[in-house]
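Participant: Below: sequence and its predicted model.
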Amino acid sequence: MHREDRMKGQTILVVDDDADIRQLVSIYIRNEGYEVVAVPDALQALQALEHATVDLVILDVMMPGMDGIQACMKIREAYQMPIIFLSAKSEDMDKIHGLMSGADDYVTKPFNPLELTARVKSQLRRYHMYQQPEEPSSVLEIGHLRVDEDTRQVQIHGRDVRLTPKEFDILALLARNKGQVFSVEKIYEMVWKEPFYKSDNTVMVHITNIREKTEENPKKPIYIKTVWGVGYKI
């Protein structure tokens, strides 16, 4: 397979509050055939991940507001793609802290852009090597909805759907028990694994979010049905 074929569709998210660094990294990454999404802070990075399929994240550590360490841990709650830190901190403990937060590599500033692109390629090769599809041992299919409990991936009409960990757990619980009605209290206790408080609307909010992401018309859902006065079912 040609290099252009391998890279087609691969997107790199560049997160750095320094506009010059964002531009420099973006130029070198694009020259290697990748698509680039560049944003100046962690909050915009998290938003970008919800709206685009990202194959690798280049993440600055020192940013105002939410720093790179916090952003990395937040990303790791829902995503498995490689994360490469950029940082002016070069001490061993800084690198260890960064890697322990969930990053796959750590590049110190000032950096050689060619070395960074080489590390991007290396991380992507390694990631896709271990992501080679295997025969799934637990795939739930309801109509056009596909829930893979092993990889925690969801697809609707073949399109990947990004769910938060709790949203996935709720969907998987209902899909695993197709036709069974679960009360709000039961869903909360099984997913959050803690006592349910009567005034808590957390489950309802998560169900609404799942419908927004999986249904063509969330107001008339065909997957997660409301059983009035009882709970929810698929």
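Facilitator: All right, it came through fine.

Participant: okay, CA-based contacts and neighbour counts for the rest of this
Facilitator: OK.

Participant: Centre-most residue in the chain?
Facilitator: residue 79 (2.9 Å; CA atoms, centre = their mean).

Participant: Pasting the second one now:
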Amino acid sequence: MKVLVVDDDEKILKVLTAYLEKEGYSVITARDGWEAVDKARQLGPDIVLLDVMLPSLDGWGVCKEIRRTSDVPIIMLTARDDEADRIIGLELGADDYVIKPFSPKEVLARMRAIFRRLQPASRRDGGERILKVGDAVLDQNSRSLTIAGTPVELTPTEYKLLELFLAHPGQVFSRLQLIEKVQDYAFEGYERTVDSHIKNLRKKLGASPDEPHYIKTIYGVGYKLVGEQHA
């Protein structure tokens, strides 16, 4: 698998490159924002590790540019410990973030959690796995979503959230439960990031801010799926 590591800190690039190559990954590096965008488009990495503070184009801008053409998983690497700053990246389509200073082992664990979310659903009988709500159709075999017949791209986190909601219609999930089930870890302080993923998912499902159909907020608790649902 190819990993694009984007950081202007040479030490971080060397440490992550050495560690990931030791784990069997092929590593591509970039030191500024537009170089990262070009390499993401030309080389097709399987995942992007993206620093926020970059020359020429910051990490948020890089994330936005990549999301114009690709749903490749993105993990933001940030020295900013402010929740508002972290949420910006998630709302632009990042799947996760790691706060600096970090250990390469933590980064690898986050990568593996995302790759597990990318694994197709298994079915012993090899049959069709289709989940529906309203005009939204989720095909678990191809991991694809269509809305009224139109394909809609989802990030790995958005896909897992929608799959979870569709598999448990009407069940209320707290933010901490969602982050644990979808991202394979549950750290207090991280659960508010679910709101950003839900916001992005609602947009893709065609919801307006004033009428967020399908995924309903249960104030003080979390979220649940509503609407006509079929399995």
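Facilitator: Now that the structure is in, tell me what you want to look at. Just so we're clear, the structure is a prediction, and the values are computed from it rather than from any experiment.

Participant: What does the TM-score come to for these two?
Facilitator: Between these two chains, after superposing, the TM-score reads 0.53 (TM-score structural alignment, normalised by the length of structure 2); 133 aligned residues with a CA RMSD of 2.4 Å.

Participant: Give the helix, strand or coil label for the residue mapped onto the residue nearest to the centre of structure 1 from structure 2.
Facilitator: Alignment note: residue 79 of structure 1 maps to residue 70 in structure 2; criterion TM-score structural alignment. At residue 70 of structure 2 the chain is in coil, as set by DSSP: H, G, I helix; E, B strand; the rest coil.

Participant: contacting residues for the equivalent of residue 45 of structure 2 over in structure 1?
Facilitator: Aligning on TM-score structural alignment places residue 45 of structure 2 opposite residue 54 in structure 1. For residue 54 of structure 1, the contacting residues are 10-13, 81, by CA atoms under 8 Å, 6 or more residues apart in numbering.

Participant: again, only this time at 10 Å
Facilitator: Listed by CA atoms under 10 Å, 6 or more residues apart in numbering, the contact set of residue 54 of structure 1 reads 9-13, 35-37, 48, 79, 81-82.

Participant: Can you say which of those residues are buried?
Facilitator: Taking 16 or more other CA atoms under 10 Å as the criterion, what is buried in the contacts of residue 54 of structure 1 is 11-13, 35-37, 48, 79, 81-82.

Participant: quick check, nearest of those residues to residue 172 of structure 1?
Facilitator: residue 79 (17.1 Å; CA to CA).

Participant: hang on, that closest one packs against residue 165?
Facilitator: Yes: the criterion here is CA atoms under 10 Å, and residue 79 of structure 1 meets it with residue 165 at 9.3 Å.

Participant: so residue 162 of structure 2, which of the three states?
Facilitator: helix.

Participant: Can you tell me the closest non-neighbouring residue to it?
Facilitator: residue 201 (7.8 Å; CA to CA, 6 or more residues apart in numbering).

Participant: In structure 1, what range does whichever strand or helix holds the one you found match?
Facilitator: Using DSSP states H and E, residue 201 of structure 2 sits in helix 193-204. Counting by TM-score structural alignment, helix 193-204 of structure 2 lines up with no residues of structure 1.

Participant: Buried residues, the helix or strand following that helix. List them.
Facilitator: Proceeding N to C from helix 193-204 of structure 2, the next assigned helix or strand is strand 215-218, under DSSP H and E. Residues 215-217 are the ones in strand 215-218 of structure 2 that count as buried (16+ other CA under 10 Å).

Participant: mind listing what residue 12 of structure 2 touches?
Facilitator: So residue 12 of structure 2 contacts 5-6, 18, 101-102, 104 (CA under 10 Å, 6+ apart).

Participant: Would you mind checking these for buried ones?
Facilitator: So, by 16+ other CA under 10 Å, the buried ones in those are 5-6, 104.

Participant: quick revisit: return every residue with contacts to both of residue 79 and residue 165 of structure 1.
Facilitator: residue 152.

Participant: Do you have the helices of structure 2 handy? List them.
Facilitator: For structure 2, the helices defined by DSSP state H occupy 10-22, 33-43, 59-67, 83-91, 104-118, 156-167, 175-183, 193-204.

Participant: Translate residue 30 of structure 2 into the numbering of structure 1.
Facilitator: So, by TM-score structural alignment, residue 30 of structure 2 is matched to residue 39.

Participant: if I look at the closest residue to that match other than its chain neighbours, how far off is residue 213 of structure 1?
Facilitator: The spatially closest residue to residue 39 of structure 1, leaving aside those adjacent along the chain, is residue 15, at 5.1 Å (CA to CA, 6+ apart). In this view, residue 15 of structure 1 and residue 213 of structure 1 are 25 Å apart by CA to CA, to the nearest Å.

Participant: same check, this time on residue 47 of structure 1
Facilitator: 15 Å.
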